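Undergrad: what's the 3D shape of this:
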Amino acid sequence: MNRIAEQREISGIKQRELVAALGWTQTRVSNYEAGRRTAGLVESRAIVSAFNKLGVKCTLDDIFPPSLDVSIKAA
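TA: Sure, this is the predicted structure:
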């Protein structure tokens, strides 16, 4: 799960602005937003950096929150 679209909408940023800041295609960004594609660490950092470049102060955890479903089992 990611909050790319949510953060973009809250910040008043159009998808095409994020696409331009990233230098990616609109389809690629749309796929990440819709969850059809999962961003790796490099892509996730690029997305956060693009938001920061567009004036949105956010972190990796803001856009890609840690899963609450992960359980840690004791050995």
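
Undergrad: from now on I want contacts and neighbour counts done on CA atoms only, so please keep to that.
TA: Fine.

Undergrad: what number of residues lie near Thr25?
TA: A total of 12 residues lie near Thr25 under the criterion other CA atoms under 10 Å.

Undergrad: I'd assumed Leu18 was in contact with it.
TA: No: in this structure, Thr25 is not within contact of Leu18 by CA atoms under 8 Å, at 9.9 Å.

Undergrad: wait, what's in contact with the residue lying closest to Gln26 once chain neighbours are set aside?
TA: Of all residues not flanking Gln26 in the chain, Val19 sits nearest, at 5.8 Å (CA to CA, 6 or more residues apart in numbering). By CA atoms under 8 Å, 6 or more residues apart in numbering, the residues touching Val19 are 25-26, 29.

Undergrad: here is the second sequence; please produce its structure so I can put it next to the first one:
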Amino acid sequence: MNRIAELRKGAGIKQRELIARLGWTQTRVSNYESGNRMPGLSECRAITAALNDLGAKCALDDVFPPELDEPRAA
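TA: Now for the predicted structure:
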């Protein structure tokens, strides 16, 4: 799961501002925020950069927390 919407709202950023910054559709951003679609690494980086550009202070792991419950392959 991700924290896009939580961090965006916490920073007072409207979804339309994030959409405009990314140049993506509302449907795409909404699907990422709701967890219906999982963004790839480049999209995750773009979302994190856009949130920071718009005033949220966050790192990639803040927006897309690593899954601590999943065992890691050796």
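
Undergrad: quick one on the thing from earlier: CSV for the contacts of Val19 of structure 1, including secondary structure and distance to Asn52 of structure 1?
TA: CSV is the format used below for the contacts of Val19 of structure 1 (DSSP: H, G, I helix; E, B strand; the rest coil; distance: CA to CA, whole Å):
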residue, secondary structure, distance to Asn52 of structure 1
Thr25, coil, 19
Gln26, helix, 19
Val29, helix, 16
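
Undergrad: got the end-to-end distance for stretch 58-72 of structure 2?
TA: Its start and end residues considered, stretch 58-72 of structure 2 measures 25 Å (CA to CA, to the nearest Å).

Undergrad: pull out the buried residues from that stretch.
TA: For stretch 58-72 of structure 2, burial by neighbour count (16 or more other CA atoms under 10 Å) applies to 63-64.

Undergrad: cool, and stretch 1-15 of structure 1?
TA: Result for stretch 1-15 of structure 1 [16+ other CA under 10 Å]: buried residues 2-5, 7-8, 13, 15.

Undergrad: sorry, back to before: the residue nearest to Gln26 of structure 1 and Leu68 of structure 1: what is the separation?
TA: As for Val19 of structure 1, its distance to Leu68 of structure 1 is 29 Å (criterion: CA to CA).

Undergrad: which element is Ile47 of structure 2 on?
TA: Using DSSP states H and E, Ile47 of structure 2 maps to helix 41-53.
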